[in-house]
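Asker: have a look; sequence and predicted model below, questions after that.
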Amino acid sequence: MQNQLANGPATNTSRDKKPAYRPRTAIIGAGAAGMMQAIKLREAGLDNLVIYEKANEVGGTWRENRYPGIACDVPAHHYNYSFEHNPGWSHRLALGPEIQSYMIRIADKYDLRRDIVFGAKVTKADFDGQQWHLEMSNGQRDTVDFLIAATGPLHVPAFPDIEGIHSFKGTKFHTAEWLDGIDLSEKRVGIIGSGSTGTQAISAIANQGVNLKAFIRTPQWVFPLPNRRFGKTERAIVRAFPFIGRMAGSFYGWFFERVFAEAVIKEGWQRKFLSAMCKWHLGRVKDPVLREKLTPTDEPLCKRMVMSTLFYPAVARPNVEIVRDGIVRATEKGLLDESGHLHELDVIIFATGFHARAYHRPIELTNARGESLTEVWKKQTGAHLSVHVPGFPNFMLVGGPHSPRGNFSAIAYSEAIVDHIVKIIRYCADNGFHSIEARPEAMAQFRERVLSAVPKTIWNTGCKNWYLDEKGMPENWTGTPDEYRDILRDPNYQEFNLAT
């Protein structure tokens, strides 16, 4: 095996020429990113692929999250594949079941199921110097040239560390593991968490008249974006003239990338506008005691912005109580707070999000030197361009460390990564490279670029959120979405070690 650096112009990159070999690619996850990756690989002639999916249906997060009130917090017409716009969205912010239906239609239209192995959770992946050897939960094994983790950054539910929680004799579950068919009427329900999931679930359950206690340790700023239902005539017009929906998607894309994204990374009118809107929205809460309970201590945009006009009216209902005192421990009857009050409950719902830095885990991933990626990342989490990890050739992530994860479409930024990965694999196939690995110095330069912009971001104001690592540094992209797309568009092969 010969190691070398690519020289670019002398290589074969034309699809009209026969590739040097036909690589096999495995994609982990049949969610939005994994399915898009398969479609794009096929279009590039790289159709020797397989998707391993742990569940029995496509959809990823939209399959697993089925709690009441679930909706996307990015406008629907901006939450599509660029090549497969959906003109039939029913709301400005698409509802979860509607997005899942869209994902199923994509799988069927592009005949993706023939390449998906359902009920096959990848548990182990070992690289031997040229290929990855995979083991699945169903006992299946496979050997592939390239391995792509499209598991998404938010897929492992996080639970709060509450003393005695296992002694609680009622029903308890995470919003990502919703109990289908559960009847909450006549129940005393406690919801822990106030992020996007918590506010959506609280709003929906409160309006059912349930006796609800919302345990909110750190209130969040809520941007007043109404989830307007599109009328029948409006939807019919968009179906008849799809370009209208695409224009709406372009507008929302501009708004979220030029306003929300830029407000996070630099001072300016965008930050002032969003801050003023959030504070105005909170000021509309009439009860001063309730308003005080709902007032965050950090600046707007420190955390991922919550989008809702339903939350504040919902928690003002007489059947809802906001509990700000921290939870000390659980008993068999309920939750004891710091004031010494025992909140007796029948149901506890954890709206506590996910392990934000799970990435490929819990898959055990090992390189040819016997190093596990989990152990390597204990020293420092990172990936060049958020995609490639030095020391782990032919392995790529969609949504890895320092990818954009703010208030804009995950599908939009994933498409840029997916296109980049297709170019990488096509380049290797055309030129006979069986191994490609990011150089450590390239990743160091990328990381320096990301971290050098931190002083201008809102995260430098003392924020605490799931974007930050153990050292308080953001694992998010700190530039604009356009800048991120630019660095991915044309891979610089001088930043990689290549082997034939």
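Answerer: Thanks, I have it.
Asker: make it CA atoms for all contacts and neighbour counts henceforth
Answerer: Will do.
Asker: quick one: contacts for the closest residue to V450 other than its chain neighbours?
Answerer: Ranked by CA to CA, 6 or more residues apart in numbering and with sequence neighbours excluded, the top spatial neighbour of V450 is T478, at 5.6 Å. T478 makes contact with I265, H402, P404, V450, L451, A453, V454, T457 under the criterion CA atoms under 8 Å, 6 or more residues apart in numbering.
Asker: dropping in the other structure now:
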Amino acid sequence: MTPRQVHVAVIGAGIAGMQFTRDLTRRGISHTVYERGHEVGGTWRENTYPGLFIDVPVSLYQLSFARKYDWSHAFPRGTEIQEYLVRASHEHDLRRHIRFGVEVLAATWVADHWELELSDGTTEVADAVVSATGFLDKPSMPAIPGMDGFAGLSFHSSNWPAGLDVAGKRIGVVGTGSSGIQLTTSLSSMGSQVTQFVRSPQWVEVITNPPAPRWLKAVGRLLGARVPAVGRLVWKRLLGGPQLDPRLWRSIQWRIQPGPDRVAAQDALREDVLHIRDEDLRARMTPDFEPGCKRIPKSDRYFEAVQQPNVRVAVGAIDRVVPAGLVTADGELHELDVIVYATGYDSHAYMRPMKVTGLRGRTIDEAWADGPYAYRCVSVPDFPNFWVVNGPFAPVANISPTICVVDQSDYVCRLVEYGAEHGVATAPTAEAAERFVAAIDEAMPNTIWAGDCDSWYRAGDRVVLWPWDEATYHAMFVPLGLDDLELVPLPVAVP
């Protein structure tokens, strides 16, 4: 059989989309990347708020084909991450495959291919679709009465206005996830009066994040890529010293299995709260749920910041927004000039609101009516040749997303090549997906994320994460697993 000539549509030019376009190119697979923005970078392009930094060690958060060894910090600022991604897109000639300023609004399986409805009013055709939109793409806004009536400036943290001068202003930060903690910390030293509204206190890992020595950056820049052993030593030195508590970073086992390592890790987080000297504030800022149940933000100055005279922490629910500010459940009015909703993202939207329609007219909303799920974290029954990068159950809480995407990209590329050679499109069978989900559910109670807390790791009653270690994750993608797949016949290619 003559191999079919296939074309792949990749949606999104963040880190995942960049990995896919590089791998597809190296394999000679025709493809187009559709990016709604006008630059690569995804969340790093969109987020520009003060104090933004990556809270994953940067040695674990890099493109597999564009290693960098002269970072300014172990946890660099968001601007440095974005500059790195833009530079990589040029140096590795990724941009020639990217259509900037074009959003995919809908994808529909028609007979033997996908039809894409684009924001510019045109329609394109693809044999396969890779949704690389990320799991932190759609900002989540709270539903607080009166939000539209606020007399000052209000916005989601991902929409920070360019040039906003906060000096002398009364700033309200709503939220205690990573963005809320980073914003509160940064604003505390920018001449603002800051009130952080804390519905639920958060366990925060205290780190140190000093600048990398100039000599280390020079060695990394000159030798890191050419001499792998030197590169590893540079990264090790960058993360050396007291920057990370070994009880939290010795291994990921404490997150997935109970035992002494979990006890030690949780003790480390409880000790971090002791950085708050005031006993009353410390009591109000101590969570009532098990350490590790939610994602753990990191900061080098947060607990110091909330003890500054220009920072106030309002613990409890917000009742309503009024023109002058926020009214908390105790009836107190907090007068504000600016409200920043650092309330995160809809982590289970994935590609939505893009409408996806698969076999027999089944939509992704219908498939996920009882909650999102995916076979091998990337594919859904009835959606042939459609893959969701870092989809439901991906190990985004215990393995760096940039590491996760390497295995997913290789797996998808091999499936595309298999389909082209054998004249089929592939999708997991319902039975295979059910077995995969059942295994996840059976293992999840051992994990730290199964605790009693309100976490974005959950979709309803289910924790949508990977409950095993990194080696198990890598091993899953080695075989194609054809016995688990529905092979949808395609028209025979004409020589």
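Answerer: In hand now; what should we look at? Since we're looking at a predicted model, the values are computed, not measured.
Asker: TM-score of the superposed pair?
Answerer: Between these two chains, after superposing, the TM-score reads 0.93 (TM-score structural alignment, normalised by the length of the second structure); 479 aligned residues with a CA RMSD of 1.8 Å.
Asker: that older thread, of the contacts of T478 of the first structure, which stay in contact in the second structure?
Answerer: Contacts from the contacts of T478 of the first structure that recur in the second structure, judged by both residues aligned by TM-score structural alignment, their matches' CA atoms under 8 Å, are I265, P404, V450, A453, V454, T457.
Asker: which residue in the first structure lines up with A13 of the second structure?
Answerer: Per TM-score structural alignment, the equivalent position to A13 of the second structure in the first structure is A30.
Asker: what's the burial count for the residue nearest to that match when sequence neighbours are not counted?
Answerer: In space, A30 of the first structure comes closest to V58 once its chain neighbours are excluded; the distance is 5.1 Å by CA to CA, 6+ apart. By the criterion of other CA atoms under 10 Å, V58 of the first structure has 28 neighbours.
Asker: which SS state does V58 of the first structure fall under?
Answerer: Secondary structure, DSSP: H, G, I helix; E, B strand; the rest coil: V58 of the first structure is coil.
Asker: sorry, back to before: just give me the closest of the kept ones among the contacts of T478 of the first structure to C302 of the first structure.
Answerer: T457 (9.3 Å; CA to CA).
Asker: so that closest one makes contact with K266?
Answerer: Yes: the pair T457 of the first structure / K266 is scored as a contact, 5.2 Å apart, by CA atoms under 8 Å.
Asker: if we can go back for a sec, the match of A13 of the second structure and L112 of the first structure, how far apart?
Answerer: Separation of A30 of the first structure from L112 of the first structure (CA to CA, to the nearest Å): 9 Å.
Asker: more neighbours, these two?
Answerer: A30 (31 against 19).
Asker: A strand includes the more buried one, no?
Answerer: No: going by three-state DSSP, the assignment for A30 of the first structure is coil, not a strand.
Asker: ok, it - contacts?
Answerer: Shown in contact with A30 of the first structure (CA under 8 Å, 6+ apart): I51, Y52, E53, V58, G59, G60, I116, A150.
Asker: hey, where'd the helices end up in the stretch 201-350 of the second structure?
Answerer: 214-223, 228-238, 246-249, 253-256, 260-272, 279-284, 302-305 (DSSP state H, counting those that start in this stretch).
Asker: between those, which gets nearest to H113 of the second structure?
Answerer: helix 253-256 (39.9 Å).
Asker: who does that closest one touch, helix- and strand-wise?
Answerer: Counting contacts by 3 or more CA pairs under 8 Å, 6 or more residues apart in numbering; DSSP states H and E, helix 253-256 of the second structure packs against helix 260-272.
Asker: dump the kept ones among the contacts of T478 of the first structure into a markdown table; add secondary structure as well.
Answerer: As requested, those are exported to a markdown table (three-state DSSP):
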| residue | secondary structure |
| --- | --- |
| I265 | helix |
| P404 | coil |
| V450 | helix |
| A453 | coil |
| V454 | helix |
| T457 | coil |
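Asker: looking at those residues, spot the one nearest A383 of the first structure.
Answerer: For those, the residue nearest A383 of the first structure by CA to CA is V450; the value is 11.6 Å.
Asker: and the closest one, what's its match in the second structure?
Answerer: Under TM-score structural alignment, V450 of the first structure pairs with I440 in the second structure.
Asker: rewinding a little: just the buried residues out of the contacts of T478 of the first structure, in ChimeraX syntax.
Answerer: Command for ChimeraX that selects the buried part of the contacts of T478 of the first structure, burial taken from 16 or more other CA atoms under 10 Å:
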select :265,402,404,450,451,454,457
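Asker: now flag whichever of the contacts of T478 of the first structure is closest to E84 of the first structure.
Answerer: P404 (22.0 Å).
Asker: roughly how far does the counterpart of the closest one in the second structure sit from G371 of the second structure?
Answerer: In the second structure, P404 of the first structure lines up with P395, judged by TM-score structural alignment. As judged by CA to CA, P395 of the second structure and G371 of the second structure stand 17 Å apart.
Asker: one more: V10 of the second structure?
Answerer: According to CA to CA, V10 of the second structure stands 24 Å off from G371 of the second structure.
Asker: more neighbours: these two, which one.
Answerer: Neighbour tally, V10 of the second structure and G371, criterion other CA under 10 Å: the higher count belongs to V10, 28 against 16.
Asker: the more buried one belongs to a strand, doesn't it?
Answerer: Yes: the assignment for V10 of the second structure (three-state DSSP) places it in a strand.
Asker: which ones are touching it?
Answerer: With contacts taken as CA under 8 Å, 6+ apart, V10 of the second structure has the following neighbours: G17, F20, T21, H31, T32, V33, Y34, V129, V130, S131, A132.
Asker: under the alignment, what does the last one map to in the first structure?
Answerer: In the first structure, the residue paired with A132 of the second structure according to TM-score structural alignment is A150.
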